[in-house]
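Asks: mind folding the following:
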Amino acid sequence: MKLIRTHLFIFLAVLGLFACKKDAAIDLDKLVQVDSAQMTKGAIVTVSRDTTTVTYGNVEAKFSQTSTCFPSSEVFAFSASGVALPAGGYYSWQFGDGNIATGATTTHSYQAAGSFVVTLMVMANANNMLAKVSFGVKALGQQTKPEASFTTKFDFPQNLNYVTFNSTSSINQGDIVQFKYNWGDGTEHISSVGLVRHEFPKAINDSTYSVKLTILSNSGCSDDTTIRLTIPGRYNIKGKFKTESFDACTNERILFTAEAENVPSGAVYEWDFSDGTGVRTGNPIMYKYKFPNDYDVIMSVKLNGREIYRTNKLVNAKGENPKPTAKFEETLVWDYPTTQRWSFNSRSTIPTSTIDSYQWSFGNGNTNNEFYSFIETVYNKEATSKTYTVQLIVTGNGCTDTARKTITIPPR
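Replies: Sure, this is the predicted structure:
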């Protein structure tokens, strides 16, 4: 005897004829003819394609089930035959989940997965049961289609070709029993767990792979999803950048130009000028600093949003208004018959920094470069009056300015 497939379970076959009150016009014993040997051996189960038949005496119950995978909903179809029912007779079904139905044919859907005992009763009327047979069915329930999804992570900074994949797939009912990853590089991996790692081939340039995950549930339903994953290339970039200053002491602008080798086409240059104004892109790029300082400028090369190279160097900037303004006041300190003493007091300014040096020239051959903002000098009187040009040169931010005045020394 060919038995039922393994996914269908026979829980109970039987239970025989019950003694019942006979109707004078109908011989109830002839409706169900079962000898004692068949009752002892129980029901006979046969399977043909997608239909299972349970035979008990001359009572025959058949059932089949549809696929539970979305968009289908699992539905069991039941039918009963083999008995010429008397007037008022009927077939009664109990589905093992608390639901019942009547009729030679009926359908039923189980909401949850599980094994259920279905009972078919042949009824002469509501009070008289002619025969009863029970058999088991295995339901997969509803909403058993899985939803495939997964995440990727570069867990190993020293080897960006080695990637972690973690399935975040879900299913409402049942279990996911298989995870199949197709890496897009000609290889694939099948596993019973969703967390796996894969090392992609090493390449000089960035390589993009279509990674596909296909999942399979214990109900035979499947789903898949694909994402594109870029594996970083190994670029042999070398070099830094150069700077060129324009109009340094009036309206300074600095031109930054990359001098890097082996930069792939499509790469983007990003500049952090380290003054808190954010990142700029371009090459070459002109930039103007507001304040004088030494700035640690960072140049990054990015490809597809990923940094593939970085270099930096200190750049001196003069900022806005870097040039000092030279100015001084002169005062006659004393006047003797043969000499005069004069004092000179610098009133020079610089907007964004400090003055670095004062260089005095008094026109009489005397000079002083010792960082005096206030200084005195003596002039000798001669036979006639004489005019001298006093000059102050101030330096700041590497820029200079000059102020001049003339004084006249009277004759002695």
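Asks: from here on, just use CA atoms for contacts and neighbour counts.
Replies: Will do.
Asks: which ones are touching the closest residue to Lys138 other than its chain neighbours?
Replies: Sequence neighbours aside, Ser115 is the residue nearest to Lys138 in space, at 4.4 Å (criterion: Cα to Cα, 6 or more residues apart in numbering). Contacts for Ser115 (Cα atoms under 8 Å, 6 or more residues apart in numbering) come out as Phe9, Gly136, Val137, Lys138, Ala139.
Asks: remind me which helix or strand Ser115 belongs to.
Replies: Under the criterion of DSSP states H and E, Ser115 resides in strand 114-125.
Asks: buried stuff in that strand?
Replies: Neighbour counts over strand 114-125 (16 or more other Cα atoms under 10 Å) mark Ser115, Phe116, Val117, Val118, Thr119, Leu120, Met121, Val122, Met123, Ala124 as buried.
Asks: tally up the residues packed near Gln65, please.
Replies: Each residue near Gln65 was counted by other Cα atoms under 10 Å, and the total is 21.
Asks: quick one: the helices in the protein?
Replies: 36-41 (DSSP state H).
Asks: mind listing what's buried in stretch 54-61?
Replies: Buried residues in stretch 54-61, counting neighbours by 16+ other Cα under 10 Å, are found at Val54, Thr55, Tyr56, Gly57, Val59, Glu60, Ala61.
Asks: from Thr311, how far off is the residue lying closest to the second one once chain neighbours are set aside?
Replies: Same thing as Thr55. Nearest non-adjacent residue to Thr55, counting by Cα to Cα, 6+ apart: Ile44, 5.1 Å away. Distance from Ile44 to Thr311, counting by Cα to Cα, to the nearest Å: 82 Å.
Asks: next one: Glu244
Replies: Distance from Glu244 to Thr311, by Cα to Cα: 18 Å.
Asks: for comparison, sequence B:
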Amino acid sequence: MKNKFNKLLFLFALSAFAVSCSNDDDNHDEHSEETAQEYKYLRILVSDEKTTELSFVNPIDGTATFFNAKFPKSALYTTESGRFAGIIHRADNAVETFDSGFEFHGDHVDTKGTPKFGALTGQSLSPTHFKSKLGELLTFNDGDGTLSIGKESEIHTVGAKFTTINAGLMAHHGAMASFKNGTYAITEKDNSVAGTLPEKVKIIDNTGKTLFDAKLVTKGIHGNATDGTYAVFGSASGILVVESNGNQKYIAHPADFGTAWFGSIIETAYAGKFIGYTAAKGAYLIDVVNKSVTPIFENTKIMQCKVSYNHKKLGILLHSGEFRLFDLNNLQAEKTATIIAATVENSTQKPQLELTERFAYITSPTTGELLQANLSTLAVTKIKTSATPYRITIFGHENSAGH
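Replies: This next block holds a predicted model:
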């Protein structure tokens, strides 16, 4: 009897162990399944070079729904909340807004109606540079040197329009940055440099009044980003750092730069740290506090240089078709693979790159597709879009929890 009881105990333990192992396997498979697909509440918006068609892509099932913007060849940007996109028609002096339909509530996402255009629109002369901070959508208008400001809260207000701020600037290819206190850093042009590039940056309030005049005069400015405390501008005289109290300083370029300088500055998830990119040298981490510039990837054949949607990774796409992924916390390379065919450097329209935590998205201008590359496996899936995809933006939220 005792032996039978011991045998029963052994069989029960063996069965429990098998169930335990089975559950472990199930958990592992579930985790793998999660990383194998995109977050439920993320979407990709794709504009078209030749038509007004917008492709609203659901990366979960690889489908696209099509809408018509007012004009073709639009630039696309995501607002600070992640819910909306700004659609910039520079050549046609217009701005539209688009709603993903997903509203973030801290630990989950609510679906707010269907994807659709917003009622908020803008009309200005050559809206070019776009930013979104503190619930605002901003464009710098190259045609007359003004700012246009709209509010996310008014995107579905019937008849809502962007308002114009005139800071007394002359027309130029400029930029602006928002500070946490609600003021703005804005470029100025005094014609000390030939061409359209500005030379200075001043601080204004939301009426256009100058709060702090420029303290430094550069040999040309292009590209900027802000974390709300520091506004960083690419400059031929050095990396220009501006604070809301009017303080300004330069951070020197690396010694081997010669005449090269950063024409693109990109925000990261880390306070006081930015990406500087120039086609002449490569991508670098700019630490504003320590006044340092550290190489991330030095190469003169970069076609696209983009931070991930959460601003924690850097994706680089070379003309050769090679893709590289870097962790911005430690600057370590995580992935390297050739995922598209080579692109001729002087091509009129080149593939565009954006990336999330789990996937990279690359347009294929010649085949009418959006390529979705899994950042874990580097497997590529093709999603049909409009015929000549032009620009893309990711919006929505890296979250799969519903209400």
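Asks: got a TM-score for the pair?
Replies: Put the two chains on top of each other and the TM-score (TM-score structural alignment, normalised by the length of the second structure) is 0.16; 105 aligned residues with a Cα RMSD of 7.0 Å.
Asks: re the thing from before, thought Glu60 was touching the residue nearest to Thr55 of the first structure, still the case?
Replies: No - between Ile44 of the first structure and Glu60 there is no contact under Cα atoms under 8 Å: 9.5 Å.
Asks: what do these two both touch?
Replies: Contacts common to Ile44 of the first structure and Glu60, judged by Cα under 8 Å, 6+ apart, are Val54.
Asks: which of the residues in the helix or strand in which Asp25 of the second structure is found are buried?
Replies: If you go by DSSP H and E, Asp25 of the second structure is part of helix 2-36. In terms of neighbour count (16+ other Cα under 10 Å), helix 2-36 of the second structure has its buried residues at Thr35, Ala36.
Asks: quick revisit: and Glu244 and Thr311 of the first structure? which has more neighbours close in?
Replies: Between Glu244 of the first structure and Thr311, Thr311 has the larger neighbour count (other Cα under 10 Å), namely 14 against 11.
Asks: give me the nearest residue to the more buried one, chain neighbours excluded.
Replies: In space, Thr311 of the first structure is closest to Met299, 5.4 Å off (Cα to Cα, 6+ apart).
Asks: check whether that neighbour really touches Val279, as I assumed.
Replies: No - look at Met299 of the first structure against Val279 with Cα under 8 Å: they stay out of range, at 9.7 Å.
Asks: between those two, what contacts are shared?
Replies: With Cα under 8 Å, 6+ apart as the test, Met299 of the first structure and Val279 both reach Glu270, Trp271, Asp272.
Asks: would you turn these into JSON lines with distance to Ser48 of the first structure and neighbour count?
Replies: JSON lines is the format used below for these (distance: Cα to Cα, whole Å; neighbours: other Cα atoms under 10 Å):
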{"residue": "Glu270", "distance to Ser48 of the first structure": "70", "neighbour count": "19"}
{"residue": "Trp271", "distance to Ser48 of the first structure": "74", "neighbour count": "20"}
{"residue": "Asp272", "distance to Ser48 of the first structure": "75", "neighbour count": "18"}
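Asks: ok, the residue nearest to Ser178 of the second structure when sequence neighbours are not counted - how many residues close by?
Replies: Excluding the flanking residues, the one nearest Ser178 of the second structure by Cα to Cα, 6+ apart is Tyr184, at 4.6 Å. A count of nearby residues for Tyr184 of the second structure, using other Cα under 10 Å, gives 24.
Asks: how near is the closest residue to Leu332 of the first structure other than its chain neighbours to Leu392 of the first structure?
Replies: Spatially, and ignoring its direct neighbours in sequence, Leu332 of the first structure is nearest to Trp342 (4.5 Å; Cα to Cα, 6+ apart). Using Cα to Cα, Trp342 of the first structure is found at 15 Å from Leu392 of the first structure.
Asks: compare those two (neighbour count), which wins?
Replies: For Trp342 of the first structure and Leu392, the more surrounded residue by other Cα under 10 Å is Leu392, and the numbers stand at 24 against 18.
Asks: ok, back up a step: I figured the residue nearest to Ser178 of the second structure hits Ile149, correct?
Replies: No - using Cα under 8 Å, Tyr184 of the second structure makes no contact with Ile149, being 11.6 Å away.
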